[in-house]
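J.: below are the sequence and a predicted model for it; my questions follow.
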Amino acid sequence: MKTNPLVLRRLALVAAALILIVTVIFVFLRTGPLAPIKVTVAQATQGSLNPAIFGIGTVEARRSWMVGPTVAGRVLRVNVDVGDVVKAGQLLAEMDPVDLDQRLAALDASLARAGSTQLSAQAQVQDANARHALAAANTQRNQDLARQNFISPGALDARLQEQASAEAALQAARANQSGAEQDRTRLKAERAGLVQQRGNVRLLAPADGVVTSRDAEAGSTVVAGQPVLRLIDPSSLWVKLRVDQGRSAGLAPGLKGQIVLRSQPQTPHPGQVARMELLADSVTEERIAQVAFMQMPVNVSVGEMAEVTLQLPTTTPALLLPNASIQHQQGQTGVWRLNGDKPEFTPVQLGSSSLDGLVQVLTGLDNNDRVVVYSEKALNPGARVKVVTALAAATLAGKP
């Protein structure tokens, strides 16, 4: 029996169409919108964390000084340069004293004159004392004579008037003496103040240190409080650390850690939190702490960037998950837990986290639960997923 070629051709076309339809459906289900979402998973396991706090800071000096004049003036000379080591009390620079020396000479002359005036007042007091004593003696004799009627009452009144005049003259002499002493005291105070001003033009080192900046040269005019030189104590260097407020739990004085300077990335230096700042930065949302070096490193520079890692105490055992598995859905923090082969969003309560990417899960999961770490696109409850060992970097989705 012969087969009709037309029928064979139609059967071949139908078979080819069926194969094509099956192929399209297979490709559509494997790589199209209905294809399962590739995910990587992790299993919740019991363990302890070694949490740490990480932050970036700059090297600063705990003790630094700005040396400058207390009044406006012109710089006469600068005796030191940047990098020089200075001792406490060393003359660093000097301001032009202008007329201070002449004013001191004028005050010295005024003091000498005040001394002469004071001596003259003392002599006047002595003379007034003598006149008063003589007048008192004469009055006493005349009173005795008047009681015996040897002199008239008018003569006694004259002696009494002489005694009163002598007393007034004595009081005036004493007042002049007191005024002369006060004038001399005033001149001494003015001279002491002028001497202090003259001493202020000599800029002395307040402590042992190193010159870090020379901000004015000879001939420059500076205002009061403007620094001519800046000094630091090189043994007081520490790191001004900034830590994200959300990750600063446990930050406290005495916490030990490692400091890695930008110029010495392979050499960690031990450090310890010396002080916590009471004021945080509300703009950058950071807390500020000062971390001191346990041993001062060599060739460290002020202003250098540093990375600080502070070690916290080991936590109690709890469920641990990769931090990348944590997601946020509708204001809730949770994970995509695999219920069989279907993902479902499970809210969890988190604890401490470590710098190696692990986080504690306090509630919401059981031991050995599988959760999605990475997915090639956003997940939905009940979505079809396919567990793989790794995803290409370009296809990662749903990362925290």
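T.: Structure received. Being a predicted model, the structure only gives us computed values, none of them experimental.
J.: only C-alpha atoms for contact and neighbour calcs from this point on.
T.: Noted.
J.: which parts of the stretch 201-350 of the chain are strands?
T.: In the stretch 201-350 of the chain, strands defined by DSSP state E, counting those that start in this stretch lie at 202-204, 209-214, 221-222, 229-232, 237-244, 256-261, 268-276, 286-293, 305-311, 318-322, 327-329, 332-339, 342-347, 349-353, listed in chain order.
J.: wait, is residue 165 part of a helix?
T.: Yes - assigned with DSSP: H, G, I helix; E, B strand; the rest coil, residue 165 falls within a helix.
J.: could you report the neighbour count for it?
T.: 16 (other CA atoms under 10 Å).
J.: ok, it to residue 259 distance?
T.: 89 Å (CA to CA, to the nearest Å).
J.: got JSON lines for the strands of the stretch 201-350 of the chain, with mean neighbour count too?
T.: Output for these, formatted as JSON lines (neighbours: other CA atoms under 10 Å):
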{"stretch": "strand 202-204", "mean neighbour count": "20"}
{"stretch": "strand 209-214", "mean neighbour count": "20"}
{"stretch": "strand 221-222", "mean neighbour count": "18"}
{"stretch": "strand 229-232", "mean neighbour count": "23"}
{"stretch": "strand 237-244", "mean neighbour count": "24"}
{"stretch": "strand 256-261", "mean neighbour count": "22"}
{"stretch": "strand 268-276", "mean neighbour count": "19"}
{"stretch": "strand 286-293", "mean neighbour count": "23"}
{"stretch": "strand 305-311", "mean neighbour count": "21"}
{"stretch": "strand 318-322", "mean neighbour count": "22"}
{"stretch": "strand 327-329", "mean neighbour count": "15"}
{"stretch": "strand 332-339", "mean neighbour count": "19"}
{"stretch": "strand 342-347", "mean neighbour count": "19"}
{"stretch": "strand 349-353", "mean neighbour count": "17"}
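J.: got another, please set it beside the one above:
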Amino acid sequence: MRPKRNFTGVVLVLFLLAVTLGGCGKNTAGQVETPRVPVEVAPVKRGNIAQLARVTGIVQAGATVQVMAASAGKIKSVLVDVGDKVSRGQVIAELENSDLEARLQQAKANLEQARLGLDQADARVKQAEVKAELDETNLKRTQALFEQGAASQQQLDAARTAAAVSQEDLAVARAALAAAQAQVAAAEAAVRQAEVALENTYIKAPVSGEVAARLLEPGALAQGAVVTLVTSGERQVEIGVTEQDVNYLQPGREVTVEVPAAAESLKGRVASVSPAADELSRLFKVEVSLVNAKPAVRPGMAATVIYTTRQVKNALLVPKNAVIKRGAQDVVYTVVEGKAAGRVVTTGIADDKNVEIVKGLTDQDSIIVKGQDFVSEGQPVEVVNGGAGA
């Protein structure tokens, strides 16, 4: 920031000096010479740019997780008690599932039967192929003998009939093979469905933590949470994001978290995203786990979660401060024949330093990057950094 203040001071001094000297003399035409404003120019560059979003939340210690069954059913057993430590993926309860186990065994038996049928159909196809090949060879041999007068018409007709029948039998065998393959595929799908249904009867801990409450007992219907888990000591930040940003925050994505009170900037990872927005705020709740948070990061501290939203590669980029607001328009200044020339531009996304130019400039242009606040259209300027105007 110090170089920018020095440049601004230089601009003011040179501008006032130019005005003073200009007022003391006239040019040969008898007119007061317009002072030149010193400026610096730089070429428009191409590069990648990413727009950052910043959302403030509060640091929390751990998280409360309501563990629910993935399917409806009656609870067979609850395998944990209040105070127990559990690991992610550990089975903590089980639903009645004897009927599903039987269904899985039946599905596996059907699959074995289907595979046996497939093997038989494949064998029949191979036999039919051999028979068809032999009958075709016999037909060709009989045809040759008939042409030599060594075989009768009746023998030729019989060979032709046998070859035709063999081809029909082969077609039937191949159709049966295709049907058997379809049966195997359907049986495999049935097994997978039965396995998933059975797997859903085992209620597993989605995170590691401690059992804070045991809410349902054996014999009850699995409606609502079965147990409540509290994660142990992991720092998290809860934020609310808009519908425009929620899809940029998928679980597992890494973000940056700044905690000013602790003078910490650390990594975070999206732990969970609510499936629906809050009815009042219209914001989506997002839980961000802090990675390797130091003891100085305490619950209750304000934290800012920073994440990338839109990204553009090979964009036209200019410094943010080079773009000047002129009414409702965004303008940058170039230098044409020693004078400032405004160019109306359309901007895109921006980061901390640069802004994307969507329309109004090319990568062959150079623009004023210092002194632009002191010029107007047609203002004589002097390039003081060795750059050349357009």
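T.: That came in fine, so what should we check first? Because the structure is a prediction, the values reported are computed rather than measured.
J.: TM-score of the superposed pair?
T.: After superposition, the two chains reach a TM-score (TM-score structural alignment, normalised by the length of the second structure) of 0.47; 220 aligned residues with a CA RMSD of 4.1 Å.
J.: related to what we said a few turns ago, want to throw the strands of the stretch 201-350 of the first structure into a markdown table with distance to residue 115 of the first structure?
T.: Listed next are these as a markdown table, based on distance: least, CA to CA, whole Å:
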| stretch | distance to residue 115 of the first structure |
| --- | --- |
| strand 202-204 | 30 |
| strand 209-214 | 45 |
| strand 221-222 | 39 |
| strand 229-232 | 43 |
| strand 237-244 | 55 |
| strand 256-261 | 67 |
| strand 268-276 | 58 |
| strand 286-293 | 59 |
| strand 305-311 | 64 |
| strand 318-322 | 89 |
| strand 327-329 | 89 |
| strand 332-339 | 88 |
| strand 342-347 | 93 |
| strand 349-353 | 81 |
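J.: between those strands, which one is closest to residue 137 of the first structure.
T.: strand 202-204 (62.3 Å; CA to CA).
J.: quick one, what contacts residue 49 of the second structure?
T.: 311-313, 315, 349-351, 354, 356 (CA atoms under 8 Å, 6 or more residues apart in numbering).
J.: so of the residues you listed, which ones are in strands?
T.: 311-313, 315, 349-350, 354, 356 (DSSP state E).
J.: most neighbours out of those residues, which is it?
T.: residue 356 (26 neighbours).
J.: just the closest of the contacts of residue 49 of the second structure to residue 16 of the second structure, please.
T.: For the contacts of residue 49 of the second structure, the minimum distance to residue 16 of the second structure (CA to CA) is 30.8 Å, reached by residue 354.
J.: for that closest one, which non-adjacent residue is spatially closest?
T.: residue 319 (4.4 Å; CA to CA, 6 or more residues apart in numbering).
J.: check the gap between that neighbour and residue 332 of the second structure for me.
T.: Counting by CA to CA - residue 319 of the second structure and residue 332 of the second structure are separated by 10 Å.
J.: equivalent analysis for residue 106 of the second structure, please.
T.: 74 Å.
J.: more neighbours: which of those two?
T.: residue 332 (24 against 15).
J.: mind giving me the packing neighbours of the one helix or strand residue 178 of the first structure maps to?
T.: Residue 178 of the first structure is located in helix 153-200, with elements delineated by DSSP states H and E. Using 3 or more CA pairs under 8 Å, 6 or more residues apart in numbering; DSSP states H and E, the elements in contact with helix 153-200 of the first structure are helix 100-147.
J.: repeat the analysis, applying 10 Å as the threshold.
T.: strand 91-95, helix 100-147 (3 or more CA pairs under 10 Å, 6 or more residues apart in numbering; DSSP states H and E).
J.: residue 153 of the first structure: which of those is closest?
T.: helix 100-147 (6.8 Å).
J.: measure how that closest one sits relative to helix 153-200, angle-wise.
T.: With axes from the mean of the first three to the mean of the last three CA atoms, to 10 degrees applied, the angle from helix 100-147 of the first structure to helix 153-200 works out at 160 degrees.
J.: and residue 273 of the second structure, how far is that from residue 311 of the second structure?
T.: For residue 273 of the second structure, the distance to residue 311 of the second structure - CA to CA - is 22 Å.
J.: repeat that for residue 340 of the second structure.
T.: Distance from residue 340 of the second structure to residue 311 of the second structure, by CA to CA: 32 Å.
J.: what does residue 53 of the second structure give?
T.: 12 Å.
J.: anything in contact with each of the two?
T.: Contact criterion CA atoms under 10 Å, 6 or more residues apart in numbering; residues shared by residue 53 of the second structure and residue 311: none found.
J.: checking my notes, residue 3 of the second structure in a strand, right?
T.: No - using three-state DSSP, the secondary structure at residue 3 of the second structure is helix, not a strand.
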